[in-house]
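*Asks:* Sequence first, predicted model second:
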Amino acid sequence: MQILDKGGFRILGDAFPAKWRDLVEAANPRGFYESTLVQGINYKTNPDPKSGVWLPPDKVSHVAVKIFADGLVKTDFAYIDRVVFTIRRWQDCEASQQRLDEIKSKHPEIDGFDINVHRAARLPKGYLWWKANFSLVKDMRTRGYPVAAVSYEALLADPEKIVDSVFRWFGAGDAIAAASAVEKSLQTQSQVEYADIDHHLGDVFDELYDTLDRNKKITAGLYQQWLDVDGRIDADIDRRLSSP
């Protein structure tokens, strides 16, 4: 979101919402720019349930908002113009998730975390990453809105190239100023290897990431394979969460 802010877009959301700046600032000193809209723009969040402020779809041109993958799936189509889908390797996300889980477990009184620590702890590594990212892949194919997938790895490797490409696609904004917001030194997570992950699933997770990172075509056959894997993961999640 810092990139879009630097590039001249109006941002909805605070750098450090609620009361958790002191807890998570070390993870991202420039802020997260999150709001209640991370859960999607729909009848539950718009109008804002606390302030009553309503965002009409014809008044949000050149406005950017951060929405989680499962929130985008629940977002009214009228509010979707272009989507920049950022993705990280599942191993990196697991490391980040673990750190936030630790913060949440120590500070249950702090609002603003969309984390169910107990639920996450009962699931194999990578499951939450898969469900978030594949749900977005399914929604993209179903509703057909314009999407640019950008991996964190590619952005750090060549920020000027990636940002220029995305801003050309936007048709608006200052790409040079936006690229200056990328600070490689702020990367605070490193990839962790997990010995307990099913190797077949790990390969599928890597395949999903690689396909999006390299902007490869998702063939009908590949998509069906992912649907089959998704069904098996859903069944396993239900089994694990229903057991004592």
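*Replies:* Thanks, I have it.
*Asks:* When you work out contacts or count neighbours from here on, use the C-alpha atoms and nothing else.
*Replies:* Will do.
*Asks:* residues in contact with the biggest helix by length in the chain?
*Replies:* Across the chain, the longest stretch assigned as helix under DSSP state H is helix 220-242. Residues outside helix 220-242 that contact it (C-alpha atoms under 8 Å, 6 or more residues apart in numbering) are 119, 122-123, 127, 131, 134, 204.
*Asks:* this is the other structure I want to compare:
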Amino acid sequence: MLIVTGTPRSGTSMWMQILVAAGFEAIGEAFPGDWRALLASANPDGFWESQLLGGIYYRTNPHPLTGAFLFPDQTNFHAVKIMVPGLVRSDLAYVDRVIGTVREWRQFAVSRTRLRELHREQAGLESHEAILRHELPPALEWWVDNFGLLRDIATRRYAAHVCSYQSLLEDPDKAIAEVLSWLGRGDQARAVEVVRPERQTVQACPPTPADPQVDAEDIEVFDELYDHIHRGRALGAAFLATLNDTDARLRPRLLAHEARARVAAAQEMLAEIDRPKLS
């Protein structure tokens, strides 16, 4: 499969739209279910998501409802969006090519927060449900997903093309030409028409959040990692060591945050049970 991956709000939907316009068959729908009514304001051109968003493995293939099975040799050039955690758990037989898209982490934090608020408003989530659904602060989520993507590429050594979302918006012709040339097929002219920079919801690089849940040393690494990806710079041995050290430093914070989130959610649920009921 031709897998599009990244964090949420990093351009994965746009890359799916590009591939569909270029002539690739997609797995998924622009607006699954009632998403058009609920989330069209967050992405007017569609999300192109499916049951494979969380990975293609024994729980999703065969399809849990229809029983339809996707064969590796029949889906080599089918485009599908799979988030990073799903890619990591996907069977390697289906990972033919991967397009990874990375957004600057401050922009991601603003956009991710906006989408979470929209989810909460539209879905009517209780506070404990929101806590369980969004465990990580955006800055930490950005790190976990992007470091996880790089580690998975290095570990399983599949063909991957990783680029920044901003580079696509700045020069769509160049970014799309590189990918379609790498894939060896696709209608570039039609694909370029899909890119509409004016649709971007976060136009400029926002300031660092007052409490990003990461310290100055982490922020420096985040910025350097993004700069490498945005400029297409190779990750040298010294910088790879820095990335590994940063992940080791952040890991206890991630585990502690998850534990606190689960305790807070449990407390909210217990408080809900104890509230007086109408008789």
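*Replies:* Structure's in. What do you need? Bear in mind the structure is a predicted one, so any value in this text is a computation, not a measurement.
*Asks:* What about the contacts of helix 220-242 of the first structure, which are in helices?
*Replies:* The helices, defined by DSSP H, take in 119, 127, 131, 134, 204 from the contacts of helix 220-242 of the first structure.
*Asks:* What subset of those is buried?
*Replies:* 127, 131, 134 (16 or more other C-alpha atoms under 10 Å).
*Asks:* got the contact list for the most centrally placed residue in the first structure?
*Replies:* The residue lying closest to the centre of the first structure (C-alpha atoms, centre = their mean) is residue 68, at 4.7 Å. Applying C-alpha under 8 Å, 6+ apart to residue 68 of the first structure gives the contacts 38-40.
*Asks:* try it again with 10 Å
*Replies:* Contact analysis of residue 68 of the first structure by C-alpha atoms under 10 Å, 6 or more residues apart in numbering lists 34, 37-40, 74, 85, 114, 132-133, 136.
*Asks:* picking that back up, output the contacts of helix 220-242 of the first structure as JSON lines; include the columns distance to residue 25 of the first structure.
*Replies:* Below are the contacts of helix 220-242 of the first structure laid out as JSON lines (distance: C-alpha to C-alpha, whole Å):
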{"residue": "119", "distance to residue 25 of the first structure": "25"}
{"residue": "122", "distance to residue 25 of the first structure": "27"}
{"residue": "123", "distance to residue 25 of the first structure": "27"}
{"residue": "127", "distance to residue 25 of the first structure": "26"}
{"residue": "131", "distance to residue 25 of the first structure": "27"}
{"residue": "134", "distance to residue 25 of the first structure": "29"}
{"residue": "204", "distance to residue 25 of the first structure": "33"}
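*Asks:* What ranges does the second structure have for its helices?
*Replies:* 12-22, 35-39, 84-89, 105-123, 127-133, 138-156, 165-170, 172-183, 188-192, 216-231, 237-274.
*Asks:* now, of those, which is deepest in the fold?
*Replies:* helix 12-22 (a mean of 24; mean count of other C-alpha atoms under 10 Å).
*Asks:* Run the angle between that one and helix 172-183 for me.
*Replies:* 70 degrees (axes from the mean of the first three to the mean of the last three C-alpha atoms, to 10 degrees).
*Asks:* In the second structure, what residue corresponds to residue 53 of the first structure?
*Replies:* If you follow residue 53 of the first structure across to the second structure using TM-score structural alignment, you land on residue 68.
*Asks:* Can you verify my assumption that its match contacts residue 51?
*Replies:* No: using C-alpha atoms under 10 Å, residue 68 of the second structure is not in contact with residue 51, being 12.0 Å away.
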